[in-house]
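Novice: Prediction below, plus the sequence it came from.
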Amino acid sequence: MYGVNSGILLVDKPKGITSHDVVARTRRLAGTRKVGHAGTLDPMATGLLVLGVNHATRLLHHLVGLDKEYLATIRLGLGTTTDDAEGEPLAAASADRLDAATEEAVAAGMRRLTGVIEQVPSAVSAVKVAGKRAYQRVRDGEEVTLAARTVTVAAFDLLAVRRGDEFVDADVRVECSSGTYVRALARDLGEHLGTGGHLTALRRTRIGAFDVDEAAVLEELDVAASLVSPADAARRALPVVHLTAQQATDLGHGKRIEASGAPALSPGDAIAAIGPDGRLVAIVERRGDTLKVVTGFPPEEADA
């Protein structure tokens, strides 16, 4: 039972609940407190959450940095205090500004936000400021100004534009590096166009090689049937080195092994070390001509 209940879960989070709510429900269904997730979704957002169950939570650290894909709707016409529909509205744009927000102008503004950019996270983000989450500081009445960070927006595609009486809605697709805030893209696009902007819908459709089409609906989640083994999950997220039985034993004891046969990566890059029985033995990194254990997985983690 212990081994069966260890693995990675792909869950399609519904709107209106927190990522922690999904974790809490999964803990009850799995019968264990050892459940975590790789990457928070706001309550208004839907889509893919990657969860780890039991010792597979150790793998989450190596999944959280994967690139993401989102589908979103950006409403141009006013900004909000949270850069999404849950915040208080700010000043509305003039009719002239909205008229100037043509499909061509919106697409041009999006191109300015594509590639390697400097982005200031939303003040109500989970970024820590002196050990405290920014959103908590905002709730406590503090003024929060976050530093810009370098992020990569690999794709920012305009899918459709819909015009209302006092707004323009843009449906978009975003591919981005971990740590990119789609809310901030909406804010910055609105600032560039002079209309203000905020998110009204957000759906995460992909994390690395994991797609929301594979995810279980939370209300129908069968943990045992939905688990992806740690080895299968690691193969999809990381380069792999295949071990001999002796190498698997040595890594299991925390020893270093020769790096022959391992991918030629930079020092510090994570590699999934898979034993001859198909089990994830460890996440390792190259140190000179050897491989060193970064995260070990006990024998009980045999594939379900």
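Specialist: The structure has been received and is ready for your questions.
Novice: From now on I want contacts and neighbour counts done on CA atoms only, so please keep to that.
Specialist: Fine.
Novice: number of nearby residues for residue 40?
Specialist: Other residues near residue 40 number 15, with proximity taken as other C-alpha atoms under 10 Å.
Novice: And for it, nearest residue in space, chain neighbours not counted?
Specialist: residue 19 (5.8 Å; C-alpha to C-alpha, 6 or more residues apart in numbering).
Novice: so that neighbour touches residue 42, yeah?
Specialist: Yes: assessed by C-alpha atoms under 8 Å, residue 19 is found in contact with residue 42 at 7.2 Å.
Novice: okay, those two: which has more neighbours?
Specialist: Each of residue 19 and residue 42 has its neighbours counted (other C-alpha under 10 Å); residue 19 has more, 22 against 14.
Novice: Comparison target, given below:
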Amino acid sequence: MDGILVINKPEGMTSFDVIARLRKKYGQKKFGHAGTLDPMASGVLVILAGSATKLLPFLKDTDKEYIAELELGTSYDTDDVFGKAEATAPVNTDFDFAAVLHEFEGKQHQLVPKASAKKVNGKKLYEYLRAGQPVPEVYSDVEIYSIEPLEAAGDCPYRFKIACSSGTYIRSICRDFGTKTGNLAAMKSLIRTKANGFTIEDAQPLDAEMHTLYPAERLLGYERLEAFDTDSLPPQKDQTDRTPKPYVCYDDIRNGRKVRIDAKGDQVLIVYKDQPLAIYSRIEEGKPAFASKRGLWS
């Protein structure tokens, strides 16, 4: 099995728990995820299988979309209701929910939650927290593209939908919403509805009988070039013509040889019979010479 699976991760499972289940289900070890999803969250979790795991170092940070609920009246050490309660206070409801949410739109210098995997001096923030030590303040530059209120559901009147850059902590948004409205606040629930170009509609239950396998190249935004067998290369007007071409020879790529190609970008994805074959990078700016960065065959 080589390609991409899109799983609707259940609440209460880690991303690694999902991979462990898939390894057992499909009888293979090579699985990796394209970005973790916290245990208490559910929704889109993109999984790479087989040779597609070789793409992990080349994946670009992508925008995300979530549906979240927040709770007022209590603060927690994790900035969500799954942590340890730190304080309680009367709830102030004298605010315009939509108006306050819109204040978050744009670029933010966001205070990272104390219970996060961000590192300071080689130590993750949650390790400081668990050890009862002072947790260093860490800030991250993120961008909120849109944030809007949703209809109340169940016993939670404060639900919202948010589209944001990779690395945004929705827990921090909920915590800071409390600060803006004179409340203590924390995230109550979280569903990731979009990641790596896939949506919640694409996501399948973890316990599905079989999962749809998407081609690995869907995760790469690179320019695509076709590789041909030697006997099926496009004809040339002149056999001495050495100008860069928008295609390559399969044998050259399979053997990791340098090639001269006509490409706009500095990295290209070489495909052979619609299957990813290799990622090639430009050797020198402005020059058509490219070298193999990573072979993607099994």
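Specialist: Nice, I can see it. As the structure is a prediction and not an experimental result, all values here were calculated from the model.
Novice: TM value for the aligned chains?
Specialist: In this superposition the chains share a TM-score of 0.84, using TM-score structural alignment, normalised by the length of the second structure; 276 aligned residues with a C-alpha RMSD of 2.3 Å.
Novice: before we move on, back to that, what do we get in the second structure for the residue nearest to residue 40 of the first structure?
Specialist: Aligning on TM-score structural alignment places residue 19 of the first structure opposite residue 15 in the second structure.
Novice: Which residues are in contact with that match?
Specialist: Contacts here follow C-alpha atoms under 8 Å, 6 or more residues apart in numbering; on that basis residue 15 of the second structure touches 9, 33, 36-39, 45.
Novice: out of those residues, which are buried?
Specialist: By neighbour count, with 16 or more other C-alpha atoms under 10 Å, those hold 9, 33, 37, 39, 45 as buried.
Novice: Inside helices: which ones of the contacts of residue 15 of the second structure?
Specialist: Among the contacts of residue 15 of the second structure, no member is found in helices (DSSP state H).
Novice: So which residues of the second structure form helices?
Specialist: Counting by DSSP H, the helices of the second structure are 15-26, 97-102, 125-130, 170-181, 250-254.
Novice: Distance to residue 268 of the second structure for those - can I get that in a markdown table?
Specialist: Shown next, in a markdown table, are the helices of the second structure (distance: least, C-alpha to C-alpha, whole Å):
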| stretch | distance to residue 268 of the second structure |
| --- | --- |
| helix 15-26 | 29 |
| helix 97-102 | 39 |
| helix 125-130 | 37 |
| helix 170-181 | 34 |
| helix 250-254 | 12 |
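Novice: Looking at the ones you listed, spot the one closest to residue 151 of the second structure.
Specialist: Residue 151 of the second structure lies closest, by C-alpha to C-alpha, to one member of these: helix 97-102, at 11.3 Å.
Novice: Show me the strands in the stretch 201-304 of the first structure, by range?
Specialist: Using DSSP state E, counting those that start in this stretch, the strands found in the stretch 201-304 of the first structure span residues 210-211, 216-217, 240-242, 257-258, 271-274, 280-287, 290-296.
Novice: how about TSV for those, with mean neighbour count added?
Specialist: Shown next, in TSV, are those (neighbours: other C-alpha atoms under 10 Å):
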stretch	mean neighbour count
strand 210-211	19
strand 216-217	18
strand 240-242	19
strand 257-258	17
strand 271-274	27
strand 280-287	25
strand 290-296	19
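Novice: Now check residue 48 of the second structure against the first structure: what is it aligned to?
Specialist: So, by TM-score structural alignment, residue 48 of the second structure is matched to residue 52.
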